[in-house]
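S.K.: show me the folded form of this:
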Amino acid sequence: MTDDLPELRASDADRDRVAERLRDALAEGRLDMDEFEERLDTAYKARTYGELEPLTRDLPAVSGSSAPAAAAPGNGNGSALWAARIGGQGTSSGGVAIMSGFTRKGQWTAPRRFNCFAFWGGGTIDLREANFEAPEVVINCVAIMGGMDVIVPPGVEVVVRGIGVMGGFDDRESGVPGEPGAPRVIVTGFAFWGGVGIQRKLTRAQKLERKKNKRLDK
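M.R.: Below is the predicted model:
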C-alpha cells in the first residue's frame, strides 16, 4: 500500500505505528541505540508514506503479518474520533481586526462559514482543538494591508480558493487528502497588500506528549 501511494500524507497514527515497530526492533536486538534514535527522529519528521516506508523495510512484519507498519488511512478509530468533532452550533461567526488583532482558538465550534476582516491588523483562526458545525466549513478571509493565519490539525483536508493582489494566499497545504471522516476546510477571500497563511500544527499538549515519549524511549 505504501509503495503504491508514496506521496500520500502520513497521519500521526502512521508515525506512531512506525515508532512502535522501531521500539520492538530495538528490544529484539535488530537495531542498536544509534540506529533506533536516528530512525525514530526521521519517523516523527516524516510527512509522507514514502518517507516512512524505508524505516521498517528491513524489519520483519509484526506477528507474522505482511502488512506494512505505516497502515493506510482509515484503519483504527480515526473516523469515529472525527465524527465526534462534527456537529453542533457554531460558537463564533467571524472576526474583525482594524489596526488590532483577533484570535479564535481553543475549544470552540467553527461555523459553516466564518467571515473575517483585517485592515492594518491580523487574525488567527486556530482549528486544532475546534469542533466543526458541518463536514465542510468555509473560512472567508479579507486582508487589506494585514495578515491572517489559519491553523488546522493533521488529517484535515484544506482547499485554498483565495485571490491575492500584491498579496497572497498560502496554498502549500491545498489538495492534501484528508483522513476518512475528517472535515474539509475551504479557505477563500481576498488579500491586498496582505496575506493569508495556512499551517498544520499539533497542539501544545500533543507536542509535549511526543517529546515525553521520545525521552522515555532513550
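S.K.: switch to C-alpha atoms for all contacts and neighbour counts from now on
M.R.: OK.
S.K.: could you measure from the spatially most central residue of the chain over to residue 89?
M.R.: By C-alpha atoms, centre = their mean, the chain has its centre lying nearest to residue 154, at 1.7 Å. Distance, residue 154 to residue 89, using C-alpha to C-alpha, to the nearest Å: 23 Å.
S.K.: circling back: report the secondary structure state of the residue nearest to the centre of the chain.
M.R.: Classification of residue 154 using DSSP: H, G, I helix; E, B strand; the rest coil returns coil.
S.K.: how about it, nearest residue that isn't a chain neighbour?
M.R.: residue 200 (5.9 Å; C-alpha to C-alpha, 6 or more residues apart in numbering).
S.K.: how many other residues sit next to the one you found?
M.R.: Around residue 200 sit 17 other residues, with neighbours defined as other C-alpha atoms under 10 Å.
S.K.: another for comparison:
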Amino acid sequence: MDPDDPSRLVGDDDRNSAVQRLQNAYTGGFISHEELDERLHQVLTAKAHNELEVALTALPAERPATTATIGAAGGRIHRRGVWKVPRKLKVESAFGRVHLDLSKAIFEESVVDLELQLGTGKGRITVPRNAIVELEGLQTGWKDVRYKPRQPTGPGGPTIRITGAMGFGRLKIRHARR
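M.R.: Next up, the predicted model:
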C-alpha cells in the first residue's frame, strides 16, 4: 500500500501526532477551545488519513522536530543548569554515568521524547517539579527504574516520555524540589 495514499488507515502514531499538533495550535492561540474539542473528536474517530487531514486544515505548518544526540563510549555525561532541550533527545552511553538535570532547562516543546541507550553504569534524571513522566517505552535489563510519580502542583509542566533500553545500570528519576 502506498504510504502517501490518503485513504490508508490511521495508526496510533499518526493519531497521536495529530492530537499533539491540535494541542500546540490551541496553546498557540490559533484555535478556540470549542474548535479544539470538535477537531479532537474528528481525529479520534478518523479511520483514514484523508479524515485526519480534514481535522488539521488551516493549522499552522508543523515545525520539524529537532533531534539532538548526546553520546559517550565511556566516562560521564552531565548536563545541568540552563540548557535548551529539543523535542527529541537521544542519550547514548556504553559505559559510565549519565546525569541529566532538566529542572532549569528550557523546553522547545511541551512534550519531550527522551530516548536512552545505556549499557552499564547509573543514570539519574532530575525533572522539573511540575513535569509529567511517562516510562511505558523504557526497557530495563537488570534493575528496575526508581521513580516515584508526583502530582503536578500547577499547570505548565512538560511531559517527558522516556523510551529506550537500560542494560546493567539503574535509572533514578526524581522531581526537582523547586
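S.K.: TM-score for these two?
M.R.: Here the TM-score for the pair of chains, by TM-score structural alignment, normalised by the length of the second structure, is 0.57; 116 aligned residues with a C-alpha RMSD of 2.7 Å.
S.K.: circling back: give me every residue that touches the counterpart of the residue nearest to residue 154 of the first structure in the second structure.
M.R.: Applying TM-score structural alignment, one finds that residue 200 of the first structure aligns to residue 175 in the second structure. By C-alpha atoms under 8 Å, 6 or more residues apart in numbering, the contact set of residue 175 of the second structure is 103, 126, 127, 128, 129, 130, 131, 150.
S.K.: go with 10 Å
M.R.: 101-103, 125-133, 147-150, 152 (C-alpha atoms under 10 Å, 6 or more residues apart in numbering).
S.K.: which among these end up buried?
M.R.: 101, 102, 103, 125, 126, 127, 128, 129, 130, 131, 132, 133 (16 or more other C-alpha atoms under 10 Å).
S.K.: if we can go back for a sec, from residue 127 of the first structure, how far out is the residue nearest to residue 154 of the first structure?
M.R.: On the measure of C-alpha to C-alpha, residue 200 of the first structure and residue 127 of the first structure end up 10 Å apart.
S.K.: likewise residue 14 of the first structure?
M.R.: 21 Å.
S.K.: go on, residue 147 of the first structure?
M.R.: 17 Å.
S.K.: hey, where'd the strands end up in the first structure?
M.R.: 94-98, 101-104, 109-110, 113-119, 122-126, 131-132, 136-144, 147-152, 157-160, 163-165, 168-169, 184-192, 195-200 (DSSP state E).
S.K.: please pull up the equivalent of the residue nearest to the centre of the first structure in the second structure.
M.R.: That one, residue 154 of the first structure, aligns with residue 129 by TM-score structural alignment.
S.K.: tell me who's in contact with that match.
M.R.: 102-103, 150-154, 157-158, 174-178.
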